[in-house]
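>>> kindly return the folded structure for what I paste below:
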Amino acid sequence: MVRTITITGTRSISAEDDDRLDVLFDDYLLPFGNAHFYIGGAAGIDTATLDWLAENTSATLTVVVPCTVIDQPQSASSAIASWQGHNRLAEVIELAAPDLDTSAYHARNRYMVDRSDFVIGFPRGTDQTSGTWYTLNYAADRGKPRLVVPV
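Below you'll find the model as predicted:
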């Protein structure tokens, strides 16, 4: 049985975070390198984990976006297109929300969690109103295990 895992995390990462993220991903993603990951198509942790997983594992990767790929930030849409071009993505799911807003991101996150066994979250801070904590709490409400890795 292949484990299915949702990745959620902060959009606010900087170039200074890159070395630290590599260490965190080695420690907390590599053990699941043969899983099926659902990854949001936003900038930040979404793009960083997509790039790292595609380069360092044989994991199956599904990217889910709330509207369309071209509605995502340039860095995210470029990463998605690049990995599609290298045949590293099993699927790109565009949920076609009418507006790219908080409710669309929450719907995307629920979609991913509902299809996963496990959620790994990379929050920055403890603000329970962030999208990362929303997703982790949604998973908790459904009795799904979570791994919280602070950034």
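>>> going forward, measure contacts and count neighbours with C-alpha atoms only.
Fine.
>>> for D127, which non-adjacent residue is spatially closest?
Ranked by Cα to Cα, 6 or more residues apart in numbering and with sequence neighbours excluded, the top spatial neighbour of D127 is W133, at 7.3 Å.
>>> one more to put side by side:
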Amino acid sequence: MQQEKSACFTGQRPESFCSDSREFKKLEPKLKMLLKRETLQAVQQGYTTFYCGMARGVDILAGETVLSLKADFPEIQLICVIPFPRQPYYWADSWISRYNYLYDHSKRVLISPAYSPDCYHRRNRYMVDHSDLVIAVMAQETERGGTASTIRYARKKNKPVISLLYNNEIFIR
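Presented below is the predicted three-dimensional model:
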């Protein structure tokens, strides 16, 4: 019997890609196409479990992508790794709706019962520790922030990382 393989997504929030939400909305179809391509490739390689950190931006787009593929690949599952219950509390309604949809249609792991300064960091480590592959999407290479930290941690743990960099309307692998 083949061992189950899992992957997690990490990526930056909308403001890292564009200065305004309307511009990010225009970019979303490209990001979703990219995430679909990478997720399909992972499924074809035997990955069946996908972890999503539930942040605005790449995380939520990745979760939506996994759920959109379930009709064709019923064996795949989405696990939402929630840093703390009130994560989306101050978000715009459109992001809260998307968060709630993912929450309602997936398995969930709660990292902390309340906000703590390290709950996002612990969420990222949990996802890497439970994954065999990390798929990262960034607007620019940086040494700072949660995505960069997650990539460094994955490499330290000898996990393969697919890094996709958005650069002037194209993605570089």
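>>> on that earlier part again, can you find the partner of the residue nearest to D127 of structure 1 in structure 2?
In structure 2, the residue equivalent to W133 of structure 1 is A148, according to TM-score structural alignment.
>>> check A15 of structure 1 too.
Alignment note: A15 of structure 1 maps to K25 in structure 2; criterion TM-score structural alignment.
>>> also F122 of structure 1?
Using TM-score structural alignment, F122 of structure 1 sits opposite V137 in structure 2.
>>> helix/strand/coil for that match?
Classification of V137 of structure 2 using DSSP: H, G, I helix; E, B strand; the rest coil returns strand.
>>> give me the distance between it and L31 of structure 2.
As judged by Cα to Cα, to the nearest Å, V137 of structure 2 and L31 of structure 2 stand 9 Å apart.
>>> do the same with Y103 of structure 2
21 Å.
>>> also R108 of structure 2?
R108 of structure 2 is 24 Å from L31 of structure 2, by Cα to Cα.
>>> so the match of F122 of structure 1 makes contact with T10?
Yes: between V137 of structure 2 and T10 there is a contact under Cα atoms under 8 Å: 6.5 Å.
>>> what residues are shared contacts of the two?
V58 (Cα atoms under 8 Å, 6 or more residues apart in numbering).
>>> picking up where we left off before, pull up the overlap in contacts between V137 and L31 of structure 2.
Counting by Cα under 8 Å, 6+ apart, the residues touching both V137 of structure 2 and L31 are V58.
>>> of these two, give the one with the bigger neighbour count.
Shown here are V137 of structure 2 and L31; by other Cα atoms under 10 Å, V137 has more neighbours (28 against 20).
>>> ok, and what's touching the longest helix seen in structure 2?
Counting residues, the longest helix found in structure 2 (DSSP state H) is helix 21-44. By Cα under 8 Å, 6+ apart, the residues outside helix 21-44 of structure 2 that reach it are A7, P14, E15, F17, C18, V58, L61, A62, T65, V66, I76, I135.
>>> for stretch 56-73 of structure 2, same thing?
Stretch 56-73 of structure 2 has contacts (Cα under 8 Å, 6+ apart) with 9-14, 28, 31-32, 35-36, 39, 50-54, 76-78, 80, 95, 98-99, 102, 105, 137.
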